[in-house]
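Student: Need the 3D shape of this:
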Amino acid sequence: MTVDTASFFTRALHAGRDRETASSRATPIYLTAGFEFDDFDHAAHHFGTGDGFGYTRTGNPTIRAVERQLAALESGADAVLVASGQAAVAVALLTVAGAGDHIVSSAHIYEGTRGLLVDNLARLGIETTFIDDIGDPDAWRAAIRPTTRALFAESIANARNDILDIAGVAVIGDEHAVPLIVDNTLGTPYLVRPLEHGASIVVHSASKFLAGHGSVLGGVVVDDGRFDADRAGHNAPHLVLPGRGGLPSVAARHGGLARIAYARESVAPRFGASPSPLNAFLIGQGAETLGLRVERQSRNALDVARWLEAHDAVESVDYAGLESHSDHALAQRYLGGGHGSIFTFTLRGGLEAARDVVESVSVFTHMTHIGDVRSLVLHPATTSHAYRTQEERDALGIRPGTLRVSIGIEDVDDLIADLSRALATVWEKVA
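Tutor: Predicted coordinates for the structure are as follows:
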């Protein structure tokens, strides 16, 4: 019997299927849970070596193509795409740390990451020390313990625009054979590539600038491929000791790519962080225009920040592209092609002034997101930083009148006109 002579129900499932290949100019979308094996030995070989594709949770051609694309943009050796930026941070940290280990982190990080460290990883026996003055190398050095397995920070901090001295912190990590993991979501590989400055691992919320369109979630972990088992093996026994059943160690099988191989084989798929191939496709499509978008967004952001800084209703603007920002010189050193498009500004009228602006703008969209092609606005004190104490918010530059903006690719004159109308009302009340 052939499929053509089978019953209606069987033909509905199998008729018309073939395995012909064609060269698509765009990355094809392999929207499938699993992949057909050629024969018995092919399946055994896949499960024995990991080569090829068997199940989308452990590998998919669409996802793999986007991983290679993003690794190349970050000057990395390889990458693992996951379901969200939060998943990327979790996978990166769980790749290097386990129960009884310790992480040193900047205090100036995304609240979701801070919650992961303080609440979730702490329950797994992973302790974190936070560094307030990330520009003080002695503070980083003093926080490192024999059990420290990673240093973690953001290239451009959300939301005050603190700039990380990537090379300076990476050197401190190297002194102890501890990898520096940098969240480069706000920086983007167009503006800065941390691996080129000594970082070992980069993570992104690919939902933001990499995709750019605000339609899908995704995250990525990019590794430098320079894991040295002889020098750093004592900090990574899970990479250098033999596996279950006498399997050669991850380092023996993958060499310098041991970290990212472990993330791909043992962390991301087992914790179920795999992305949809459709989301991967859309992230890859977005990344093709990353440079064009970030260049324009950064230019728009600088114009808007300068305009806000000169406005009477504005008390302060925290944008690294402004000469008034404390990290402007560091931004000039690390960022090329612009200074990013996310920053905060504080209004003189406090909470009510912030409310007036949020509810008056029409071109800016009020929502929880950043890195979109559209300009966005949010009030951190009552949203993203609501569970911080007032003292902690003050330390991070988050005051009652502070608003965070993510500048898009609209005409900058329209953005300024929108803010001008909103701030006119504020100034009338506080003047």
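Student: switch to C-alpha atoms for all contacts and neighbour counts from now on
Tutor: Noted.
Student: what sits against residue 60?
Tutor: For residue 60, the contacting residues are 30, 53, 277, taking C-alpha atoms under 8 Å, 6 or more residues apart in numbering as the criterion.
Student: Check residue 125 too.
Tutor: Contact analysis of residue 125 by C-alpha under 8 Å, 6+ apart lists 98-101.
Student: Show me the helices in the stretch 101-250 of the chain, by range?
Tutor: Residue ranges of the helices in the stretch 101-250 of the chain, as given by DSSP state H, counting those that start in this stretch, are 111-115, 122-123, 137-143, 166-175, 188-191, 229-232, 237-240, 250-254.
Student: ranking these by burial, who's on top?
Tutor: helix 188-191 (a mean of 23; mean count of other C-alpha atoms under 10 Å).
Student: Setting aside sequence neighbours, what's the nearest residue to residue 300?
Tutor: Once its chain neighbours are removed from consideration, residue 300 has its nearest residue in residue 412; the separation is 5.6 Å (C-alpha to C-alpha, 6 or more residues apart in numbering).
Student: Make JSON lines from the helices of the stretch 101-250 of the chain and add distance to residue 129 to it.
Tutor: Below are these laid out as JSON lines (distance: least, C-alpha to C-alpha, whole Å):
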{"stretch": "helix 111-115", "distance to residue 129": "11"}
{"stretch": "helix 122-123", "distance to residue 129": "11"}
{"stretch": "helix 137-143", "distance to residue 129": "7"}
{"stretch": "helix 166-175", "distance to residue 129": "15"}
{"stretch": "helix 188-191", "distance to residue 129": "26"}
{"stretch": "helix 229-232", "distance to residue 129": "21"}
{"stretch": "helix 237-240", "distance to residue 129": "22"}
{"stretch": "helix 250-254", "distance to residue 129": "28"}
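Student: here's the other one to compare against:
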Amino acid sequence: MYPCSPNAKIETKCLHAGYTPENGGPGVMPIVQSTTYRFDSTEHVAALFDMPTEPMYSRFANPTCDAVEQKITAMEGGVGAMLTTSGQAASLLSVLNLCSAGDSLVSVSTIYGGTVNLFSVTLKRFGIECIWVDPNASEEEIEAAIQPNTRLVFGETIANPALTVFDIEKFAKIAHRNHIPLIVDNTFATPVLCRPFEFGADIVVHSTTKYMDGHAVQGGGVIVDSGNFDWAASGKFPDFTEPDESYHGVVYTRDFGKMAYIIKARMQLMRDFGCYPAANSAFLLNLGLETLPVRMRQYCANAMAVAKMLKSSDKIASVTYPGLPDDPCHALAEKYLPDGTSGVISISIKGGREAAVRFMDALRLASIEVHVADIRTCVLHPASATHRQLTEEQLVAAGIDGGLIRISVGLENVEDIIADLEQALDKV
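Tutor: You can find the predicted model right below:
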């Protein structure tokens, strides 16, 4: 599948995986800007509806997108991937591929606020219950939350914006003891800093809008399948092991083996929901992927310098950055993220919400954005923005208070970033 070895380093995969002689090779990925494709016979089209081995319609497959999917698959070390139009769409489809009305999932409470709303409100309307657990809960407490109708466990490698580090191995063992898969949102870490499959995760999702794109030019998401979960042995997923009457009686585990999950997601869900990106979006995403390893190293270096500066300020009540030795999640960060903990820092300003607003409004270089993981430094007040829809109890569970500010450290000269933060702190 890949012109580079499966054992190639991440930098090589970012540059070479996904390119084939058919699409021109590295540097000339084509933009196949077409909704449809022409076939040489009726029989050819009919065969594709039985076994989708090539793109037939751009609502669920496209050659440019396919090349990028292959690249991300190689980066994460999986067997297949499917792009979506947003990270939220990836999270939604990753769950709907496993859950139906009457089922439940278990998720840690510190995940991204938009995903909290997706799980607790929208999925509830679908008849799917989300059971919340503390990421620091004991194995016994987590196990007790898993019900007979629970179909998956969900967590974020680095939580947005609480920045807690997810204990992937612990949750994977618990999930597998109960014959269900673990889904991990790896957006902030990217496969450059952490590859969750190596620690027992079964499915990975990303908001590619963030570090993978890196330039704030297009939204997107992706689901990656490890191929490691045994759906047949689980006994809890008849949709995988029994004929799908909506698709000519295909049996996903029988007909697609290790790729059963990702093929089912495409053939069932992407076919019906149609939240597939355009070829041009995939082309732009690929440009971001090609520089991802270089950018991630610089994000981490800049953020560490900024975090140390912020720790020394008497205007700040707390600094959360897993890379700091005294951070509560530092031990987990050393295990899962030895090469760095991204460019995102959470701080709590003394004086609460009013002081946080004064600080943010005084910034000159850093901009206030409803975004994160950009090449430029940006800030956001989660309680007023991304997590505004949460109740006070949900804010506390997510590790958010009124003075909390999320700082996404960019790639500007770190001395300039620090100078801007210092002058804004002087005005608090």
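Student: hang on, the earlier thing: make a markdown table from the contacts of residue 60 of the first structure and add neighbour count to it.
Tutor: Putting these into a markdown table (neighbours: other C-alpha atoms under 10 Å) gives the following:
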| residue | neighbour count |
| --- | --- |
| 30 | 17 |
| 53 | 18 |
| 277 | 24 |
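Student: So which of the helices of the stretch 101-250 of the first structure is nearest residue 272 of the first structure?
Tutor: In this view, the helices of the stretch 101-250 of the first structure are compared for proximity to residue 272 of the first structure by C-alpha to C-alpha, and helix 111-115 is the closest at 18.4 Å.
Student: elements contacting that closest one?
Tutor: Packed against helix 111-115 of the first structure by the contact rule (3 or more C-alpha pairs under 8 Å, 6 or more residues apart in numbering; DSSP states H and E) you find helix 85-96.
Student: The helix it packs on corresponds to what range in the second structure?
Tutor: Helix 85-96 of the first structure corresponds to residues 87-98 in the second structure, going by TM-score structural alignment.
Student: hang on, the earlier thing: tell me, of the contacts of residue 125 of the first structure, which are also contacts in the second structure.
Tutor: Among the contacts of residue 125 of the first structure, the ones still in contact in the second structure (both residues aligned by TM-score structural alignment, their matches' C-alpha atoms under 8 Å) are 98-101.
Student: need the residues you listed in a markdown table with secondary structure, can you?
Tutor: Formatted as a markdown table, those follow (DSSP: H, G, I helix; E, B strand; the rest coil):
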| residue | secondary structure |
| --- | --- |
| 98 | coil |
| 99 | coil |
| 100 | coil |
| 101 | coil |
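Student: Identify the residue nearest residue 412 of the second structure in space, chain neighbours excluded?
Tutor: Distances taken as C-alpha to C-alpha, 6+ apart put residue 376 closest to residue 412 of the second structure, at 6.7 Å, once the chain neighbours are dropped.
Student: where's the most centrally placed residue in the second structure relative to residue 220 of the second structure, distance?
Tutor: Within the second structure, one residue has its C-alpha closest to the average C-alpha position: by C-alpha atoms, centre = their mean, that is residue 206, at 2.2 Å. Going from residue 206 of the second structure to residue 220 of the second structure by C-alpha to C-alpha, to the nearest Å gives 8 Å.
Student: Check residue 355 of the second structure too.
Tutor: 34 Å.
Student: Would you mind telling me which of those two has the busier surroundings?
Tutor: For residue 355 of the second structure against residue 220, the residue with the higher neighbour count under other C-alpha atoms under 10 Å is residue 220, and the figures read 26 against 19.
Student: related to what we said a few turns ago, how many neighbours does the counterpart of the residue nearest to residue 412 of the second structure in the first structure have?
Tutor: Residue mapping for residue 376 of the second structure onto the first structure gives residue 374, with TM-score structural alignment as the criterion. Residue 374 of the first structure sits with 18 neighbouring residues when counted by other C-alpha under 10 Å.
Student: who's in contact with residue 374 of the first structure?
Tutor: Counting by C-alpha under 8 Å, 6+ apart, residue 374 of the first structure has contacts 364-365, 407-410.
Student: cool, residue 121 of the first structure as well?
Tutor: Listed by C-alpha under 8 Å, 6+ apart, the contact partners of residue 121 of the first structure are residue 127.
Student: any idea what it aligns with in the second structure?
Tutor: For residue 121 of the first structure, the residue aligned by TM-score structural alignment is residue 123.
Student: cool, and residue 150 of the first structure?
Tutor: Taking TM-score structural alignment for the superposition, residue 150 of the first structure sits opposite residue 152 in the second structure.
Student: One more: residue 358 of the first structure?
Tutor: For residue 358 of the first structure, the residue aligned by TM-score structural alignment is residue 360.
Student: quick one: which helix or strand includes its match?
Tutor: Residue 360 of the second structure is part of helix 352-362 when elements are defined by DSSP states H and E.
Student: mean shift of that helix relative to the first structure?
Tutor: After superposition onto the first structure, the average distance of helix 352-362 of the second structure to its aligned residues comes to 1.5 Å, using mean C-alpha distance after the TM-score superposition for the first structure.
Student: So which other helices or strands are in contact with that helix?
Tutor: Counting contacts by 3+ C-alpha pairs under 8 Å, 6+ apart, helix 352-362 of the second structure packs against strand 344-349, strand 404-408, helix 414-425.
Student: orientation of the longest one relative to strand 344-349 in degrees?
Tutor: Here helix 414-425 of the second structure points in a direction 20 degrees away from that of strand 344-349 (axes from the mean of the first three to the mean of the last three C-alpha atoms, to 10 degrees).
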